[in-house]
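no FASTA, just this:
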């Protein structure tokens, strides 16, 4: 049985870089965002129910989901956010469990879940929480550089996520990301070696 580490962090924290570094080290990585995009891509499993609950206005003329339109609707209407989460999270959870079974023989794996802290059902999938942490200003600066979002939009997204304090309170491991990419990759390498030793030992004493 593989042990699973839940990886999380706010927008612009560098979580995707950490996930990539774990993958480069040969660790199985399950990405909840990739799963979500697959569910809402062309012919995705979630599309019929999204159309039913939110109407044709969140789809373009070719029948593809207009993600920007849906995102704007969700931010403007809290009840729409709750509807979408109630629709998507069971599907994401089911797909994560399916993927976990594929790596049952691994020593450990990582599940990259942006909303890990906010959703107890995801916490039930993991043995440990790793948080990528940086300052709020770093988050804003990084997101601004990589996207066309305005600061007010970035702050709105940040406000919809767990706070730094909330993430750090549940963290078993913290990866500070206030320096270079290489420094972050080096931290992942050290944490990877620790996880390998820890989870290999646990698998031997708890077969």
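Perfect, thanks for sending it. Since the structure is predicted, the reported quantities are computational estimates derived from the model, not experimental observations.

alpha carbons only for contacts and neighbour counts from here, please
Will do.

packing partners of the one helix or strand residue 202 maps to?
Using DSSP states H and E, residue 202 sits in helix 181-205. Packing partners of helix 181-205 (3 or more CA pairs under 8 Å, 6 or more residues apart in numbering; DSSP states H and E): helix 15-24, strand 108-112, strand 173-176.

nearest to residue 202, of those?
Minimum separation from residue 202 across the helices and strands packed on helix 181-205 (CA to CA) falls at strand 108-112, 10.7 Å.

could you tell me the angle between that closest one and helix 15-24?
Inter-element angle recorded for strand 108-112 and helix 15-24: 160 degrees (by axes from the mean of the first three to the mean of the last three CA atoms, to 10 degrees).

got the buried residues for strand 108-112?
Going by neighbour count (16 or more other CA atoms under 10 Å), the buried part of strand 108-112 is 108, 109, 110, 111, 112.

next one: stretch 62-72
Applying a neighbour-count criterion of 16+ other CA under 10 Å, the buried positions in stretch 62-72 are 64, 65, 70.

and for that stretch, what's in contact with it?
For stretch 62-72, the external contacting residues (CA atoms under 8 Å, 6 or more residues apart in numbering) are 40, 41, 42, 47, 57, 58, 59, 60.

dump the helices and strands packed on helix 181-205 to a markdown table, plus distance to residue 150.
As requested, those are exported to a markdown table (distance: least, CA to CA, whole Å):
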| stretch | distance to residue 150 |
| --- | --- |
| helix 15-24 | 21 |
| strand 108-112 | 26 |
| strand 173-176 | 25 |
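
try this one side by side with the last:
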């Protein structure tokens, strides 16, 4: 008789813009952990031919579509950052679809625990799909500095993104584990390894 494979427990990984959550997530995957990225799921649900894209174009007009029929993310971002009601409408449409997409992918995970990485883990309610939450935290001044260097956007745009994301306090209040990422990459990798060894000892995460 074969032993059934245990279902992995789910770690939610989040952090504000510029916190280094992507670098942390990437290193977890090199340690053999299966990972689902909510940003990727958010891109899959608005691909041409999928119902969400048609609804978005109907609501915002064809200005949010590129010539090839793909979603023009920059145009859409401008519209929703300026008008909070529009952002809420879009979230109401996309969050349930993204959650379904994430669930499908997590169901295929085979590592002892799997990771859902999402910048909006708390505010989208995606944290309910996880058993434990790891927050990559960083002082706000460093967050802004890193984002300006990486994305080449204005400080005003960074501030708008920070406003739209859940506050640092909210994230930290929800966290089971906090990794303060204010040093170099080698140090971050060392911290991820330490957490990984700890997570391998857990069964089912939060009781």
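Yep, that arrived. Computed from a predicted model, the values in this text were never measured in an experiment.

how alike are these chains, TM-score-wise?
The TM-score (TM-score structural alignment, normalised by the length of structure 1) is 0.92; 200 aligned residues with a CA RMSD of 1.6 Å.

return the most buried member of the helices and strands packed on helix 181-205 of structure 1.
A comparison of those by mean neighbour count, using mean count of other CA atoms under 10 Å, puts strand 108-112 on top with a mean of 24.

okay, helices next: where are they in structure 2?
21-30, 38-44, 51-60, 73-82, 84-106, 140-151, 155-164, 168-174, 185-199 (DSSP state H).

which helices and strands does the second one pack with?
Helix 38-44 of structure 2 makes packing contacts with helix 84-106 when contacts are defined by 3+ CA pairs under 8 Å, 6+ apart.

orientation of the helix it packs on relative to helix 155-164 in degrees?
Per the same axes, to 10 degrees, the angle that helix 84-106 of structure 2 makes with helix 155-164 is 70 degrees.

how close does helix 84-106 of structure 2 sit to structure 1?
Following the fit onto structure 1, the mean deviation recorded for helix 84-106 of structure 2 is 0.7 Å by mean CA distance after the TM-score superposition for structure 1.

nearest to residue 146 of structure 1, out of the buried residues of strand 108-112 of structure 1: which one, please.
Using CA to CA, those come closest to residue 146 of structure 1 at residue 112, 19.9 Å.

what sits against the aligned partner of that closest one in structure 2?
Residue 112 of structure 1 maps onto residue 117 in structure 2, with residues paired by TM-score structural alignment. For residue 117 of structure 2, the residues meeting the contact criterion (CA under 8 Å, 6+ apart) are 12, 13, 14, 21, 25, 35, 36, 37, 38.

next one: the aligned partner of residue 15 of structure 1 in structure 2 from residue 38 of structure 2, what distance?
Taking TM-score structural alignment, residue 15 of structure 1 has residue 21 as its aligned residue in structure 2. For residue 21 of structure 2, the distance to residue 38 of structure 2 (CA to CA, to the nearest Å) stands at 12 Å.

again, but for residue 145 of structure 2
Counting by CA to CA, the gap from residue 145 of structure 2 to residue 38 of structure 2 is 24 Å.

more crowded one of those two?
Counted by other CA atoms under 10 Å, residue 145 of structure 2 and residue 38 do not tie: residue 38 has more neighbours, with 20 against 13.

for the nearest residue to that one once chain neighbours are set aside, give me its contacts.
Distances taken as CA to CA, 6 or more residues apart in numbering place residue 118 nearest to residue 38 of structure 2, at 5.1 Å, with adjacent residues excluded. Residue 118 of structure 2 sits next to 12, 13, 14, 15, 37, 38, 39 when contact means CA under 8 Å, 6+ apart.

can you match those up with structure 1 and say which hold?
Shared contacts between this structure and structure 1 among these (both residues aligned by TM-score structural alignment, their matches' CA atoms under 8 Å) comprise 12, 13, 14, 37, 38, 39.

just give me the closest of those to residue 124 of structure 2.
Once CA to CA is applied, the member of these that ends up nearest residue 124 of structure 2 is residue 38, at 10.4 Å.

I'd say the closest one and residue 125 touch.
No: counting by CA atoms under 8 Å, residue 38 of structure 2 sits too far from residue 125 to count as a contact (12.0 Å).

center of structure 2 - which residue?
Closest residue to the average C-alpha location of structure 2: residue 118 at 1.3 Å, with CA atoms, centre = their mean.

the residue mapped onto residue 58 of structure 2 from structure 1: how many residues sit nearby?
Aligned counterpart of residue 58 of structure 2 in structure 1: residue 52 (TM-score structural alignment). With neighbours defined by other CA under 10 Å, the count for residue 52 of structure 1 comes to 9.

what's the distance between the aligned residue in structure 1 for residue 178 of structure 2 and residue 155 of structure 1?
Counting by TM-score structural alignment, residue 178 of structure 2 corresponds to residue 174 in structure 1. To residue 155 of structure 1, residue 174 of structure 1 is 23 Å away according to CA to CA.

how about residue 94 of structure 1?
Residue 94 of structure 1 is 31 Å from residue 155 of structure 1, by CA to CA.

more neighbours: which of the two?
Ranked by neighbour count (other CA under 10 Å), residue 94 of structure 1 and residue 155 place residue 155 first, with 17 against 11.

grab the nearest non-local neighbour of the more buried one.
Spatial nearest neighbour of residue 155 of structure 1, excluding adjacent residues (CA to CA, 6+ apart): residue 140 at 7.4 Å.

that older thread, using a markdown table, lay out the buried residues of stretch 62-72 of structure 1 together with distance to residue 204 of structure 1.
Compiled in a markdown table, the buried residues of stretch 62-72 of structure 1 are given as follows (distance: CA to CA, whole Å):
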| residue | distance to residue 204 of structure 1 |
| --- | --- |
| 64 | 49 |
| 65 | 47 |
| 70 | 47 |
